[in-house]
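Undergrad: next input, structure requested:
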Amino acid sequence: MTITFAALEKSQRLLMEAKLSPIQGTRFQPTGFPDLGAALYEGPDGSPMLLVESAQSMANRLEAVCWDENQDDWVAPLKGIPLIKVVDKDNTPLTNSILDSHRLNSPYILEGKDKTVLDMLKKELADMEEGRVDLKKLARIVMKLDTNTLLHGLFLAKKELAGGRLRFPRAISSFIEAKNVKTASSGGVKNDSVNPKGDTAKGFGNVPFARDEFVSPEITAYFNIDLAQIRAFGLGKEAKNLLIALALFKIQKFLQTGLRLRTACDLTCTGLTVTLPENYGIPSLEDLEKELPAMIEACASLFSEPRMTTVTYRK
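TA: Prediction:
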């Protein structure tokens, strides 16, 4: 099949919902927050709700499924997309712009002694020190150097770069919620068979603990691709199609391989539905894997050469 996105031309967003359930049993463990724990809240209709996975965490998970840890590279269908790798003085991989917390704004890319990327950005963006930020020009530079950041979002928070005003929001966002949740309370004990009354502050002794998990009849993952923002980059049809395909690849790959969120939160997808635009058929993961290599090469003129920029990090 040849993937086409013509049916999306008049849509501002591509919205999807995936129904999830525990792969075994009924309980699951949600994400937790410091000084808060589980994010329990009341829905608009009074239903007890639970945030299972936050937008920040989902952004990371959607990119983790694109990376081959063993090869330290994109998974096979995505090879050829520009990125930035960071190595140490011995050429050992440290991080990269796909997995690092700040992506292109990573301190390992911009704050070390190797100023390759910083100097390039300063040169390319010199005319934005004053006046309005030219977001189309910024998008062209990011497309060339670190394409995925156009989907992930960017905040170049450095005064040397247009006074820290260079940013655009995520073009793909996601979160997971559970509705009508109930608490499944349990507990346990960390046993010390050698010295049960030992100093627990030092890791000795028996330590009892409480544990809260949850059950829900309705766990839903929500996905939002901002088509209007992707079009506003002004990068041309091939780039627009590549970005949409990459976003869909992330979603389909995550739903097939990325749903083991935690030890006690292993989920499975029972159905994926498009809620906007109506009746749009999402390409399968298999079709995306087949067509993405050609879509990547169709954008070759927009990419840097070599497509991998290497930065050596030294404090």
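
Undergrad: can we go C-alpha only for contacts and neighbour counts from here?
TA: Noted.

Undergrad: in the longest strand seen in the chain, what's buried?
TA: For the chain, the strand reaching the highest residue count under DSSP state E is reported as strand 265-276. By neighbour count, and taking 16 or more other Cα atoms under 10 Å as the criterion, the buried residues in strand 265-276 are 265, 266, 267, 268, 269, 272, 273, 274.

Undergrad: which residues does the nearest residue to residue 269 once chain neighbours are set aside contact?
TA: Residue nearest to residue 269 in three dimensions, not counting chain neighbours: residue 20, with 4.6 Å by Cα to Cα, 6 or more residues apart in numbering. Listed by Cα atoms under 8 Å, 6 or more residues apart in numbering, the contact partners of residue 20 are 218, 219, 220, 221, 267, 268, 269, 270, 271.

Undergrad: can you show me the helices along the stretch 51-200 of the chain?
TA: Remark: helices of the stretch 51-200 of the chain, listed N- to C-terminal, are 55-64, 107-110, 116-124, 135-146, 149-152; assignment by DSSP state H, counting those that start in this stretch.

Undergrad: another sequence for comparison is provided below:
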Amino acid sequence: MPPLFEVSRPLFRSLAQSQRLFHRAAKSAPSSSAPPYLSSPRPSVSSGSSVSPLLPSRQYHHQHQHHHQLLFHPRQEPNARRVTARPRGANAGAGAGQRRHKAKTVEEARSRYRTGPFSWKAGVLFVTAAVGLTWYFESEKERMHRRRVAEATKGAGRPKVGGPFELRDQEGRPFSSEALKGRYALVYFGFTHCPDICPDELDKMARMVTLVEEQRPGSITPVFITCDPARDDPATLKAYLAEFDERLVGLTGTYDEVRDVCKAYRVYFSTPRDIKPGQDYLVDHSIYFYLMDPEGDFVEALGRQHSPDQAANAILDHMKDWKGGWRQ
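TA: Predicted coordinates for the structure are as follows:
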């Protein structure tokens, strides 16, 4: 086996030849393009210096390293590519189509992490949804209450309030309860000689009908039934009701007919039967407006505690809940 020196001799020979070729090329090149470590002068060596003249100085090594950093820095190479780390794990594929929000300033990042998932848009959406749900449930609650009231007033076989009747109107023509079907009816019981209550209630009734007709024309019929048939004939009713509203329908009849109607509507009736001409007597009656639906069933009693606006709104609400037919 040859010695190590004999084996490595060709290697050293090639290295020495490469070094000679490198120095020749450096000497033949212009001085402006020469590397800094070839163009810079060698440090002078004094007698007292400890630097060996055969070894390069620290400045030589520093310039040599700086030159190679400029030559081989990755940012100076035109073909250098930036490698971006990809996410690993189960979410590697999911993150490809999503872009994360990158804060521009530190304050923006801090405010984002401070607020968390909530923002002013989420707050507005939450408040709007809460208000909408509250309004919906309140309206449904009122609608179900009106429905329970309307259903509770209907008896099995015949209504608890109201019923069929046969009377005469202020023109002297026959008028039955069938003429009220197809529309809502607002029925009030009183008499023409009433000093104060009946005029006030009839004014209120005319106002209620006007408010309802403004939104639903031709949907309600106001009816005035006398509790004093002995003095309230058709002509008297016509003259009396004309002072309040021409849309009012006045009804009268015999003593028994009027008494039966008052009994059907659960109205207090205290008029004496046999009245002599010129005799004074008292008439007492209930003070309610009876709302009847287009099928002739009782819906609700509106009393003196209801203002005209409140009563009109209640009537309109019942009309909105009505699912049956209407008379043209």
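
Undergrad: quick one: TM-score?
TA: The TM-score (TM-score structural alignment, normalised by the length of the first structure) is 0.19; 100 aligned residues with a Cα RMSD of 6.5 Å.

Undergrad: on that earlier part again, and the residue nearest to residue 269 of the first structure, what element?
TA: Residue 20 of the first structure is part of strand 13-22, with elements assigned from DSSP states H and E.

Undergrad: which helix or strand lies directly C-terminal to that strand?
TA: Along the chain past strand 13-22 of the first structure, the next helix or strand (assigned with DSSP H and E) turns out to be strand 32-33.

Undergrad: going by contacts, tell me the helices and strands next to the very next helix or strand once past the longest strand of the first structure.
TA: Taking DSSP H and E as the definition, the helix or strand that follows strand 265-276 of the first structure towards the C-terminus is helix 285-297. In terms of contacts (3 or more Cα pairs under 8 Å, 6 or more residues apart in numbering; DSSP states H and E), helix 285-297 of the first structure is packed against helix 237-257.

Undergrad: could you give the number of residues near residue 229 of the first structure?
TA: Here the number of neighbours of residue 229 of the first structure (other Cα atoms under 10 Å) works out to 18.

Undergrad: helix, strand or coil: sort out it for me.
TA: Counting by DSSP: H, G, I helix; E, B strand; the rest coil, the backbone at residue 229 of the first structure sits in helix.

Undergrad: same list (the contacts of residue 20 of the first structure) but as a markdown table, adding distance to residue 141 of the first structure.
TA: As requested, the contacts of residue 20 of the first structure are exported to a markdown table (distance: Cα to Cα, whole Å):
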| residue | distance to residue 141 of the first structure |
| --- | --- |
| 218 | 42 |
| 219 | 39 |
| 220 | 36 |
| 221 | 32 |
| 267 | 38 |
| 268 | 38 |
| 269 | 37 |
| 270 | 40 |
| 271 | 38 |
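
Undergrad: quick one, the strand holding residue 20 of the first structure and helix 237-257 angle?
TA: Angular relation of strand 13-22 of the first structure and helix 237-257 on a 0 to 180 degree scale: 10 degrees, by axes from the mean of the first three to the mean of the last three Cα atoms, to 10 degrees.

Undergrad: buried stuff in strand 13-22 of the first structure?
TA: In terms of neighbour count (16+ other Cα under 10 Å), strand 13-22 of the first structure has its buried residues at 13, 14, 15, 16, 17, 18, 19, 20, 21, 22.

Undergrad: dump those residues to CSV, plus distance to residue 212 of the first structure.
TA: Putting these into CSV (distance: Cα to Cα, whole Å) gives the following:
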residue, distance to residue 212 of the first structure
13, 36
14, 35
15, 32
16, 30
17, 27
18, 25
19, 23
20, 20
21, 18
22, 16
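
Undergrad: helix or strand for residue 214 of the first structure, which one?
TA: Secondary structure from DSSP H and E places residue 214 of the first structure in strand 207-215.

Undergrad: give me the next element, helix or strand, following that strand.
TA: Tracing the chain past strand 207-215 of the first structure, the next element assigned as helix or strand by DSSP H and E is strand 218-226.

Undergrad: show me what that following strand is packed up against.
TA: For strand 218-226 of the first structure, the helices and strands in contact under the criterion 3+ Cα pairs under 8 Å, 6+ apart are strand 13-22, strand 172-179, helix 237-257.

Undergrad: secondary structure element for the closest residue to residue 50 of the first structure other than its chain neighbours?
TA: Closest residue to residue 50 of the first structure apart from its sequence neighbours, by Cα to Cα, 6+ apart: residue 40 at 4.6 Å. With the criterion set as DSSP H and E, the secondary-structure element containing residue 40 of the first structure is strand 37-42.

Undergrad: for that strand, buried residues please.
TA: Along strand 37-42 of the first structure, the positions that meet the burial threshold by neighbour count (16+ other Cα under 10 Å) are 38, 39.

Undergrad: between that strand and strand 207-215, how big is the angle?
TA: 40 degrees.

Undergrad: residue 238 is in contact with residue 168 of the second structure, correct?
TA: No: because the distance of 11.7 Å does not satisfy Cα atoms under 8 Å, residue 168 of the second structure is recorded as not touching residue 238.

Undergrad: all helices for the second structure, in order.
TA: Secondary structure of the second structure, counting by DSSP state H: helices at 4-28, 36-39, 58-72, 106-115, 120-152, 197-215, 234-241, 255-264, 308-321.

Undergrad: how about JSON lines for those, with mean neighbour count added?
TA: Compiled in JSON lines, the helices of the second structure are given as follows (neighbours: other Cα atoms under 10 Å):
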{"stretch": "helix 4-28", "mean neighbour count": "11"}
{"stretch": "helix 36-39", "mean neighbour count": "15"}
{"stretch": "helix 58-72", "mean neighbour count": "13"}
{"stretch": "helix 106-115", "mean neighbour count": "11"}
{"stretch": "helix 120-152", "mean neighbour count": "12"}
{"stretch": "helix 197-215", "mean neighbour count": "17"}
{"stretch": "helix 234-241", "mean neighbour count": "17"}
{"stretch": "helix 255-264", "mean neighbour count": "18"}
{"stretch": "helix 308-321", "mean neighbour count": "17"}
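
Undergrad: for residue 184 of the second structure, which of these is the nearest?
TA: Among those, the nearest to residue 184 of the second structure by Cα to Cα is helix 308-321 (8.1 Å).

Undergrad: so what does that closest one touch, helix or strand wise?
TA: Applying 3+ Cα pairs under 8 Å, 6+ apart, one finds that helix 308-321 of the second structure contacts helix 197-215.

Undergrad: what's the helix it packs on packed up against?
TA: Using 3+ Cα pairs under 8 Å, 6+ apart as the contact criterion, the neighbours of helix 197-215 of the second structure among helices and strands are strand 220-226, helix 308-321.
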